[in-house]
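following is a predicted model, sequence given first.
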Amino acid sequence: MTLHDRVAEVTGRLQQRSKAKRSVYLERIRRAGEEGPRRSTLSCGNLAHGFAACGLSDKAALKGGEVANLAIVTAYNDMLSAHQPFERFPEVIKQAARDAGGVAQVAAGVPAMCDGVTQGQPGMELSLFSRDVIAMSAAVGLSHNMFDAVVFLGVCDKIVPGLMIAALSFGHLPAIFVPAGPMTSGMANDEKARIRQLYAEGKIGRDELLEAESQSYHGPGTCTFYGTANSNQMLMEIMGLHLPGASFVNPNTPLRDALTVEATKRALAITALGNAYTPIGEMIDERAIVNGVVGLHATGGSTNHAMHLVAMAAAAGIDLTWQDLSDLSDVVPLLCRIYPNGLADVNHFQAAGGMGFLISELLDAGFLHGDVTTVWGQGLDLYRQEPKLGDDGAVTWQAGASKSHDEAVLAPVAQAFSPNGGLKMLTGDLGQAVIKVSAVKPERHVIEAPAVIFHSQDALMDAFKAGQLEKDFIAVVRFQGPQAIGMPELHKLTPPLGVLQDRGFKVALVTDGRMSGASGKVPAAIHVTPEAAAGGPIARLRDGDMLRLDAVAGRLSVVGVPPEVWQAREVVTEDLSASHFGLGRELFAPFRAAAGTADLGAHVFGAGL
């Protein structure tokens, strides 16, 4: 199938824009590949420290220096449901490596925080920066220079992007991402949303809400709605970093374990010691990044990836922009209805045909580059397959579904839910922002209403509870950006704004903060940049200013304020010191000072990426 014109156009300009940086990056990782990683480059004292705690057989193998040594970088902790299953994985990987003639060592543990726990809490102000901490933590483990390839164990919101930045920083090493899988389905998503809204309206109490939430998030595995965590898994597969069909197999099942064994064997096979050397820095090129963006749009994925994909691409010397994302969104059809863009969860998506069907449809319609390199081999056609458990307990692959088993959840291109992906860039008087409209009804794609200004989400919640928001308005929640307080998600604002919208008011949100990967039915212009703390135009707004949020035209504008008045306005400042201390926030002052703008990925690495 011929590549779609828009996909070819965006890829071409991305390659041209990135040419100089990408060239420097490739030269650097190729030089690192030529120098090692070989244990023979370490002194005897270095090497003895490196395998001192190994068992006898692994120690003997590493002394010889001829076997491949896998680094395991794990985000395991047993508080996060998505990461708890990883407790068992290192031993599974180590044994699989021995059986295949190699060695595996846990090189690093990285922090993994749960945005579900910290939503609306001070700890959320560390969330975005945890991505960069994860990247640095993984780099510390890999800096021992003991390894020929890396197996990354991570799932959730900031963890996978952080691990990807680390992996690409060690781009001369092959890398495979090994997921844990989603938890089994719990309370239906529409019922969960109904109960949350009843609580926001004060019609039920905390006990009823907690019971509903406990039925929704009830066991090991990733949360089943389609937020950032599951968007991460989709990205890793469509970019060729998972084994085919590995993303959404439930944890603690024979097939999940078999896939982990197979991933270990494959990681050993693609090191520089063999004949299929596949360094991740060569593999993740502009075509792979575009494939990731296409997958994000086709599935209605997380708005957080408007930053994460930009940061990940930058780590490979690739200059992805919001305009690239927006231009691709205009032509990529929406093929999935997974909550919050529908009622189904990722288990229903998997049962309907999952990644194999999705990739097949996008390939056949010319929306994906099929000629990319993957960890499983050459060409994305390999990812049309789905894994099954063979009689011997090992994985076998068979052709994926030729048609969707539930077109209300996963549609073919010919019956797409929407002709576009629903993620748009907005520009105008307030700078740049992004908006996700795949779950927003078309009649709400354009909102014009007076601004009501808040400097915290708690202030908006207080105004809602006091009955002060029973009107048409656009809530402006500013001083939420990375330089201000670390750019927390403002997901707890969704229920009250949804209540007001359902009461018939025209409601929208404008913020330099983030919304969850589960951005929903209320139109929200997010990631506004420049942010208020950096003196951005959003800091000039006053209560009552008429704003127009136009997701159709891609505009975010102030209406009725003469340009000379607008330019002469004083930029409002805010004392943010209360958000700079407590729960570890004082330790992140250097991160706030170094944070880049949202459109450049909001990372702290500056010219390093």
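Received it, and whenever you're ready, just let me know what you need.

CA atoms for contacts and neighbours, from now on please.
OK.

so how far is residue 222 from the nearest residue to residue 252 once chain neighbours are set aside?
Using C-alpha to C-alpha, 6 or more residues apart in numbering and skipping the chain neighbours, the partner closest in space to residue 252 is residue 85 (7.0 Å). Separation of residue 85 from residue 222 (C-alpha to C-alpha, to the nearest Å): 10 Å.

A further structure is provided below for comparison with the first:
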Amino acid sequence: MSDSRIAECHPVVRQVTERLTERSRESRQAYLDMIQQAVSRGPVRSGLSCTNLAHDYAAAPDHDKLILRSSERGANIAIVSAYNDVLSAHAPYQHYPDIIKTTLAQQGHVAQLAAGVPAMCDGVTQGQDGMELSLFSRDVIAMSTAIGLSHQVFDGMLMLGICDKIVPGLLMAALRFGHLPAVFVPAGPMPSGISNAEKAKTRQAHAAGELDDDALLASEMASYHSPGTCTFYGTANSNQMLVEMLGLQLPGSSFVNPNDPLRLPLTRYAAQQVAAITALQPGFMPVGQMIDERSIVNAVVGLLATGGSTNHSIHLIAIARMAGIRLNWQDMADLSNVVPLLARVYPNGSADINAFQRSGGMPLLMRELAGAGLLHQNVNTILGAGLEHYFNEPYLDAEQRLQWRPAAAESSDLTVLAAAHAPFMREGGMKLVSGNLGRAIMKVSAVPDDRWLVEAPARVFTDQHQVLAAYKAGELHRDVVVVVKQQGPKANGMPELHKLTPALTNLQDAGFRVALVTDGRLSGASGKVPAAIHVSPEACAGGLIGVINDGDILRLDGHSGELTVLTPGFSEREFQVPQPGPSLGLGRELFQVFRNNVSSAEQGAISIDF
């Protein structure tokens, strides 16, 4: 491994960063001007009236009131929590506010639970009508967080969130309050249950009608079995990787199990650290200044190097936009051409996230990437300037005190975490594909490269349940490109179509050339079947995916980056843009304003832009 301290930045990483910086120049400066105007060098609450303050202090314990009233050094830290009992990943957060408050009180600071934000489980809503709220819940979380922080009595924020839309929503809000420091506090993945390969095999057998519901439920419950994040490498664990890559989470903290002896000291240290970087301290580091174009590029590199969730081809664009940074798919595609795949975690391999942690985890991954010149090391983090802090792993010394030490010299399992000089793939896990259908994202890290090219007749659907019915009727047992249109943000909130994965995988395993093309999303855990997803423009925005007919010949080529309908005269077809009716039931009607105003997937599917 090359010496990460002296490794020069890869020319493509440098070029993409320079291009991104130039493209964002005006919007970024406007953002920095905004947060600079909001920075307070004393306690933020000192600018409020006595009546305002009395309302804030009313329910506080007497010792907290004393600090809030008289101390110029005592910070008031906002806790924003996505705790609920439905999400196994978030269940451990139940007692975190008390831990944080006690820890900060010992240092003369105060913490208040500023907001509890909604948090839905995509695993529960997968394939159900409630999934139509999933993508928009990200923006709701951002707005809910903003409401909690709008009281203007806080000097910093601790964000308690892990799963799919929750972390992106919290990040979006944190950046809009970029004059304050922010630290994210993980809770860790659940211990390993049955293998992901065994779980996937059972799902495929159930889709083929070979196993009943009881057998499937038993398998699922053996996989999802305790508090903690699901152990596959989907959006939730991709979130944790990204937040650590951004320097917003403590080094090596993302994938420590909830009941590991390290978990409590790490949570306490996170609380202490946010208090150390408020405007009341010499090390003031507001999150809006900390996260810049270099930080965002590092996050994209981490996503590509680990074969992370395709959902972040949407979320990262939305997150960056909140800080005035205009990231786009071309930036991601150019980086993917030079960033090697270093992790094999299901669905990109057979191992789970616990195996990744044991093999060296984030500190080793980041050191490898930095040593190859693929990360900007001159960035700011919650621990100060420079990324080298993140090449260290936490441990407890003989007195059970939290310490950090350099990551292992090499991976303990090269089938899970590879060295940069001997990667699993020489390029990253995502591709940008384009042609007469528009542009789309293709996840290739979990697809054998002999499956990257599919040219076959289309079978067109407007609902995933139609696809499954056709599969069960034997109508898809041939070379086929399954097209599922009218699934974009404007149509129905862009629900994930992960329920299609077992059936399409069965077709592929039977020897057929199979691909999926959709203006919708797949789960962050999908990837075995070649798929062009997030097709933009979507059908309900006039995209030509809306005029594909059964029998049209489609070509999807991950090697050349092509997504084309080969049928003569296709691009000249006229059609009426579909106008989806209102979605009713399960509160979906309340989200019509989001569907009416949402941007394209390529622009981050943002419904709260400004």
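Right, received. Where do you want to start? As the structure is a computational prediction, the values presented were derived from the model and not from experiment.

quick one, which of residue 85 and residue 222 of structure 1 is more surrounded?
A direct count of neighbours by other C-alpha atoms under 10 Å for residue 85 of structure 1 and residue 222 places residue 222 higher, at 28 against 20.

aligned partner of the more buried one in structure 2?
Under the alignment (TM-score structural alignment), residue 222 of structure 1 maps onto residue 229 of structure 2.

ditto for residue 6 of structure 1
Under TM-score structural alignment, residue 6 of structure 1 pairs with residue 12 in structure 2.

surely that match is within a helix?
Yes. Assigned with DSSP: H, G, I helix; E, B strand; the rest coil, residue 12 of structure 2 falls within a helix.

OK, contacts around the nearest residue to it once chain neighbours are set aside?
Spatial nearest neighbour of residue 12 of structure 2, excluding adjacent residues (C-alpha to C-alpha, 6+ apart): residue 335 at 6.8 Å. Residues counted as contacts of residue 335 of structure 2 (C-alpha atoms under 8 Å, 6 or more residues apart in numbering) are 12, 13, 16, 300, 301, 428.

would you confirm that the match of residue 222 of structure 1 contacts residue 189?
Yes. Assessed by C-alpha atoms under 8 Å, residue 229 of structure 2 is found in contact with residue 189 at 4.0 Å.

overlap of the contact sets of the two?
Common neighbours of residue 229 of structure 2 and residue 189, counting by C-alpha under 8 Å, 6+ apart, are residue 89.

any idea how far the aligned residue in structure 2 for residue 381 of structure 1 lies from residue 409 of structure 2?
Using TM-score structural alignment, the equivalent of residue 381 of structure 1 in structure 2 is residue 388. Using C-alpha to C-alpha, one gets 15 Å for the distance from residue 388 of structure 2 to residue 409 of structure 2.

these two: which has the busier surroundings?
Just comparing residue 388 of structure 2 and residue 409: by other C-alpha under 10 Å the higher neighbour count belongs to residue 388, 21 against 10.

surely the more buried one is within a helix?
Yes. The assignment for residue 388 of structure 2 by three-state DSSP puts it in a helix.

so how far is residue 275 of structure 2 from it?
The gap separating residue 388 of structure 2 from residue 275 of structure 2 is 22 Å, by C-alpha to C-alpha.

hmm, back to that, so who does the match of residue 6 of structure 1 touch?
For residue 12 of structure 2, the contacting residues are 334, 335, 338, by C-alpha under 8 Å, 6+ apart.

how close does it get to residue 301 of structure 2?
11 Å.

now residue 108 of structure 2
Distance, residue 108 of structure 2 to residue 301 of structure 2, by C-alpha to C-alpha: 39 Å.

more neighbours, the two?
Taking neighbours as other C-alpha under 10 Å, residue 108 of structure 2 and residue 301 compare with residue 301 leading, 28 against 17.

a helix runs through the more buried one, doesn't it?
Yes. Secondary structure assignment places residue 301 of structure 2 in a helix (three-state DSSP).

contacts only, for residue 14 of structure 1.
Applying C-alpha under 8 Å, 6+ apart, we find residue 14 of structure 1 in contact with 286, 318, 319, 320.

starting at the chain centroid, how far to the strand ranked longest in structure 1?
Assignment by DSSP state E gives strand 446-454 as the longest strand of structure 1. Taking C-alpha atoms, centre = their mean, to the nearest Å, one finds the center of strand 446-454 of structure 1 at 29 Å from the center of the full chain.

and stretch 511-518 of structure 1, by the same measure?
Centroid separation between stretch 511-518 of structure 1 and its chain, computed with C-alpha atoms, centre = their mean, is 13 Å.

likewise for stretch 469-484 of structure 1?
In terms of C-alpha atoms, centre = their mean, the centre of stretch 469-484 of structure 1 is found 24 Å from the chain centre.

repeat that for stretch 388-399 of structure 1.
Relative to its chain's centre, stretch 388-399 of structure 1 lies at 29 Å (C-alpha atoms, centre = their mean).

what comes up buried for that stretch?
By 16 or more other C-alpha atoms under 10 Å, the buried positions in stretch 388-399 of structure 1 come out as 388, 394, 395, 396, 397.

structure 2: which residue goes with the fourth one?
Pointing back at residue 396 of structure 1 there. By TM-score structural alignment, residue 396 of structure 1 lines up with residue 403.

residue range for stretch 175-192 of structure 2 in structure 1?
Taking TM-score structural alignment, stretch 175-192 of structure 2 hits residues 168-185 over in structure 1.

so how far is the first residue of that stretch from its last?
34 Å.

shouldn't residue 106 of structure 1 be within a strand?
Yes. Assessed by three-state DSSP, residue 106 of structure 1 belongs to a strand.

how about the helices in the stretch 51-200 of structure 2?
Secondary structure of the stretch 51-200 of structure 2 by DSSP state H, counting those that start in this stretch: the helices cover 62-70, 96-105, 122-125, 134-149, 166-176, 196-207.

er, the stretch 501-609 of structure 1 actually
Applying DSSP H, counting those that start in this stretch to the stretch 501-609 of structure 1 gives helices spanning 563-568, 589-594.

among those helices, show me which one is buried the most.
helix 589-594 (a mean of 16; mean count of other C-alpha atoms under 10 Å).

and that one, what does it pack against?
If you count contacts as 3 or more C-alpha pairs under 8 Å, 6 or more residues apart in numbering; DSSP states H and E, helix 589-594 of structure 1 packs onto helix 482-485.

for the helix it packs on, grab the matching residue range in structure 2.
Residue span in structure 2 matched to helix 482-485 of structure 1, by TM-score structural alignment: 489-492.

residues making contact with the matching stretch?
For stretch 489-492 of structure 2, contacts defined as C-alpha under 8 Å, 6+ apart pick out 132, 486, 520, 540-541, 579-580, 583, 595-601, 605.

many thanks, we can stop here.
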